[in-house]
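> fold the following for me, if possible:
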Amino acid sequence: MKFDKTLLATGMLAVSMFTANAYGAVSAGEAAKLGDTLTAMGAEVAGNGDEIPAWDGGMQSIPAGYKNDGIYLDPFAGEQPQFTINQGNVDQYADRLSPGQVAMIRKYSDYVIPVYPTHRTSAYPESIEQETIANATAVELVQGGNGLANYQNATPFPIPQNGLEAIWNHITRYRGGSVQRNVAQVTPQENGNFSPVKFQDELTWRAFLSDYNPNEDANVLFYFKQAITAPARLAGNVLLVHETIDQVAEPRRAWVYNAGQRRVRRAPQVAYDGPGTASDGMRTSDNFDMYNGAPDRYDWELVGKKEMYIPYNSYRLVDRGLSYNELVKPGHINQDYTRYELHRVWHVRATLKSGERHIYAQRDIYIDEDTWQAAVIDHYDGRGELWRVAEAHSMYFYDQEVPWYAIEVLYDLLSGRYLANGLTNEETNPYQFGVERSARDYTPAALRRAGTR
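Sure thing, here's the model as predicted:
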């Protein structure tokens, strides 16, 4: 499958592409829709009449038996698929799938999409909702769209006017303030053989530091630290990132600690299409979290909104009774444990700017309206061929009021391999929210301490 390179060459691919013009805050009249016909986050409150229900505040209760230990129980364990999309009926449902999802179904006979009843489970803390409403009339894009002005925590553009605003909503979305997780990543061979790489990740928003000073590091959005804990040959290597808001004026600050060399060095390659950590060439740096980093190499088009079958409420994928051997299969994860629902998504198209370099010439990104999380991304190469397909199997961390991902999967249609990141089934203490971290924990000097624990 190809995108139209003729339109790309003539600059006519998107009439609504962002240019150097200023975009930003909506009027007070528009913002008044938030909390009325729109949720505080900007999603349509109303359903579609039969398949998508109206939003009623998100999940109302925590499943009985949950021990507040980060081991999440499936609140929909008793439900069965309404139907399954496979090679025999994919044409019937193709308008509610991405081209990449259709390609996966056609490539693999056992890659099927089980469709369950839709539940709009996601909600946010009241403080995040109120900050989002305030952002709607205040936040503006600056530096050609590569930075934000007047931004506070939460979603900057709940009523997006263009593709750049929509992708900024994904980049900045709330993920709990300060969290630590222990996860595994696999890059199976074509025959399904794999060796997990295990990470301890830390993610802390600047405003959630215990020693937060609003006048220090004002251009930093969050701090991220990732230590490899297994296998032994990689254990002790640590990555540190200071994620800047305007990465063109001030590029992302990144350092790595190499345990073998016992030294810290700057890591400018941790950006754009630089290689992902321990990914065996199966993802770029900006594939992490589906998409991250500076948006300056692409033109961004807000194609519109559509109804689409996307991974959702994926609690079976974190079941402690499910082993990695059961989940990781040749070509793709075991789709028997996945769950898809019909949701409204924003379709955003990123097209590589003339003169810029990236291995992906186009990305078609489908962002869930309730959470601003990218759910599916189709990646095209420089020839215009569909190359990689990313799916984010999301879940709602109901005790924390945090929508996030259970796992992310990136499929390579050409090589027949894939990468799955965020696996927790066999990990101890998979998620810890509310961890206390100070600015001192995210200095280059802290890297060596993290690598020798």
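
> going by C-alpha atoms from here, please, whenever you check contacts or count neighbours.
Will do.

> how about the helices in this structure?
5-10, 28-31, 90-93, 99-107, 126-136, 163-172, 324-327, 444-451 (DSSP state H).

> turn those into a markdown table, including mean neighbour count and distance to A40.
As requested, those are exported to a markdown table (neighbours: other CA atoms under 10 Å; distance: least, CA to CA, whole Å):
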| stretch | mean neighbour count | distance to A40 |
| --- | --- | --- |
| helix 5-10 | 12 | 36 |
| helix 28-31 | 13 | 9 |
| helix 90-93 | 14 | 31 |
| helix 99-107 | 20 | 30 |
| helix 126-136 | 20 | 5 |
| helix 163-172 | 25 | 13 |
| helix 324-327 | 15 | 36 |
| helix 444-451 | 18 | 38 |
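
> reformat those as TSV; add distance to I52.
Formatted as TSV, the entries for the helices of the chain read as follows, by distance: least, CA to CA, whole Å:
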stretch	distance to I52
helix 5-10	35
helix 28-31	24
helix 90-93	16
helix 99-107	21
helix 126-136	22
helix 163-172	22
helix 324-327	29
helix 444-451	45
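
> now the other sequence, so there's something to compare against:
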Amino acid sequence: MRLPLILLSASATLGFSYVAHAAAPADQVAKLGQSLTHLGAEKAANADGSIPEYTGGNTTLPAGFTSGDSMRPNPYADEKPTQVIDAKNAAQHPERLTATVTELLKRFPDFKLNVYPTHRSAALPQWVLDNSVKNAANASTTGDGVGIANALPGTPFPIPVSGSEAMWNHLLRYQGSTANSKFDNWNVDSNGTATLATTGDATISYPFYQDPARTTVSDPKEVFYRVKVAYTAPARRAGEAVLIQDALDPLAQPRRGWQYLPGQRRVKLAPDLSYDTPNPGSAGASTYDDTYVFSGALDRYDWKLVGKKEMYIPYNSYAIVYDIDVGKMTTPNFVNPETVRWELHRVWVVEATLKPDMRHIYQKRTFFLDEDTWAAVASDEYDARGGLFRGSLAFLAPSYDVKVPVGPAHMIYDLIGGSYNITGMTGPYGGVKYIPDLTSMQWSPESLSGSGIR
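Model prediction:
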């Protein structure tokens, strides 16, 4: 039996951690494209209109912009904040702020949220929307939610009833087929000193989305996500390269990773590029599964779908993704508030609790998933003692010319160490490019020795 969709108020929660394995009921599927969007978001505006009705997202190109250009102007650059949330008025918004943001407001009197008008700007190709509706009637989870089956290229569970289903929607969120960008990754320590952790040239591919005409369901061992990064800076890391691949069922095919180190002049299998292994791309300031707020397998946690609420989250973050002046972002203690655009959106809330027989540096995690894209846009991480440890934010910047609703930039605050890491700023290197997929040879582990040479 599959439980029906339940939409919750800002303070309500679901008291179950049920894991479904069957398709959604027909009466629920019928709402998709009607009262719900094809991806399962509420189409209507909220009660006071501060979250507008969803009308298909933004596909209007800014004046002077040519479709396919990799530097995308902010279509809302002329707007001004409608309100500012700071330490003085934060108590007026207890349900609309993550625990991490609340803590930053308590610690730093000059930290603030510039809140702008909400734009539900996420647009997706029609074939992705159509497949998402088909998935609602056919897709299923396997292995107690760890794997996925019978999914076409699209959102697998537009009507989720479990935390694992919601997280699979995030893992399989539409990000185009193949994208390339060069980016900076910065650490800012507790003294406020900004240090370049890495500069990398990343190609990210979603084979799951490479055939719009596909009508057959997926193989559990099929790779749905792969990324290849060649590091070019700083000097101590120049020449290194990594390749990571994730399959639709990590129990049938665990994550595979390879690494090239120029000092060894060989490519080696690197099975530890996952879970809570410190990510050297951020100089160890985050774990591998902190990437894009969450990345990797679901098997170490029990996942609970808490419900939906309205929250202030970064959105339409063109200033973060595309600004060429990265230095003005990396201010002491927190990312420069003048560069971050906050909007009010509905988000799904998912709680992850570490299984008793599993190990991870995070005992508990709370994730917030944007209802229009299913991208994880924020998280709070807690240590073994239950204390708030870290918190992440993602900076969505929809590529309106190609109907890709997300962006590569994200960050993490270390609330114990007093530092933070921000990555995915592409502006200094020409922005985000959507490209034809690489050849099978270019995706082979052997190709790393060529891409990573100094």
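
> among the helices of the first structure, which is nearest F433 of the first structure?
Counting by CA to CA, F433 of the first structure lies closest to helix 126-136 out of the helices of the first structure; the figure is 15.9 Å.

> what range does the closest one cover in the second structure?
The alignment of helix 126-136 of the first structure onto the second structure (TM-score structural alignment) covers residues 126-136.

> that stretch vs the first structure, mean deviation?
Comparing stretch 126-136 of the second structure with its match in the first structure after superposition yields a mean distance of 0.8 Å (mean CA distance after the TM-score superposition for the first structure).

> what's P337 of the second structure aligned with over in the first structure?
Taking TM-score structural alignment as the alignment basis, one finds that P337 of the second structure is matched in the first structure by Q335.

> gap between that match and Y111 of the first structure?
With distances defined as CA to CA, to the nearest Å, the gap from Q335 of the first structure to Y111 of the first structure amounts to 6 Å.

> and S178 of the first structure, what does it touch?
In this structure, S178 of the first structure makes contact with 202-205, 208-209, 433-437, judged by CA atoms under 8 Å, 6 or more residues apart in numbering.

> that one - nearest residue in space that isn't next to it in sequence?
What sits nearest to S178 of the first structure in space, not counting adjacent residues and going by CA to CA, 6 or more residues apart in numbering, is T204, at 4.2 Å.

> and for the residue nearest to Q80 of the first structure when sequence neighbours are not counted, the neighbour number?
Taking CA to CA, 6+ apart, and ignoring the residues beside it in sequence, Q80 of the first structure has Y116 as its nearest neighbour in space, at 6.6 Å. Taking other CA atoms under 10 Å as the criterion, the count of residues near Y116 of the first structure is 22.

> contacting residues around Y116 of the first structure?
Contact partners of Y116 of the first structure, counting by CA under 8 Å, 6+ apart, are 79-83, 339-341.

> of the residues you listed, which belong to strands?
Using DSSP state E, 83, 340-341 are the members of those that sit in strands.

> enumerate the positions of stretch 429-439 of the first structure that are buried.
Neighbour-count burial for stretch 429-439 of the first structure flags 430-431, 433, 437, 439 (criterion: 16 or more other CA atoms under 10 Å).

> make that stretch 249-256 of the second structure, sorry
Within stretch 249-256 of the second structure, the residues that count as buried by 16+ other CA under 10 Å are 249-251, 253-256.

> check stretch 258-276 of the first structure too.
Of the residues in stretch 258-276 of the first structure, those buried by neighbour count under the rule 16+ other CA under 10 Å are 258-259, 264, 267, 270-276.

> stretch 145-159 of the first structure too?
145-148, 151-159.

> now do stretch 76-87 of the first structure
Within stretch 76-87 of the first structure, the residues that qualify as buried are 85-87, counting by 16+ other CA under 10 Å.

> go on, stretch 183-201 of the first structure?
Burial within stretch 183-201 of the first structure, assessed by neighbour count using 16+ other CA under 10 Å, is assigned to 183-189, 192, 194, 196-201.

> what about the buried residues of stretch 429-439 of the first structure, which are in strands?
Among these, the members falling in strands (DSSP E) are 431, 433.

> any chance of TSV for the buried residues of stretch 429-439 of the first structure, columns distance to H393 of the first structure?
Shown next, in TSV, are those (distance: CA to CA, whole Å):
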residue	distance to H393 of the first structure
P430	16
Y431	16
F433	20
R437	28
A439	32
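
> for R175 of the first structure, state which of the buried residues of stretch 429-439 of the first structure is nearest.
Top of the list for closeness to R175 of the first structure, among those and by CA to CA, is F433 at 9.4 Å.

> check contacts around that closest one.
Here F433 of the first structure is in contact with 176-180, 400 (criterion: CA under 8 Å, 6+ apart).

> recalculate using a threshold of 7 Å.
The neighbours of F433 of the first structure, taking CA atoms under 7 Å, 6 or more residues apart in numbering as the test, are 176, 178-180.

> with T423 of the second structure instead?
T423 of the second structure makes contact with 184-186, 409-411 under the criterion CA under 7 Å, 6+ apart.

> skipping adjacent residues, who's closest to the counterpart of P156 of the second structure in the first structure in space?
P156 of the second structure maps onto P156 in the first structure, with residues paired by TM-score structural alignment. Leaving aside its chain neighbours, P156 of the first structure sits nearest to N135 (5.3 Å; criterion: CA to CA, 6+ apart).

> try T203 of the second structure
Here the residue nearest T203 of the second structure, using CA to CA, 6+ apart, is N180, at 4.4 Å.

> do you know how far that neighbour is from Y174 of the second structure?
When CA to CA is the yardstick, N180 of the second structure and Y174 of the second structure sit 15 Å from each other.

> neighbour count: those two, which is higher?
For the pair N180 of the second structure and Y174, the greater number of neighbours falls to Y174 (24 against 21), based on other CA under 10 Å.

> nearest to N425 of the first structure, of the helices of the first structure?
For N425 of the first structure, the closest of those is helix 324-327, at 7.2 Å, according to CA to CA.

> quick one: L248 of the second structure and A151 touch, right?
No - contact between L248 of the second structure and A151 fails when scored by CA atoms under 7 Å: they sit 9.6 Å apart.
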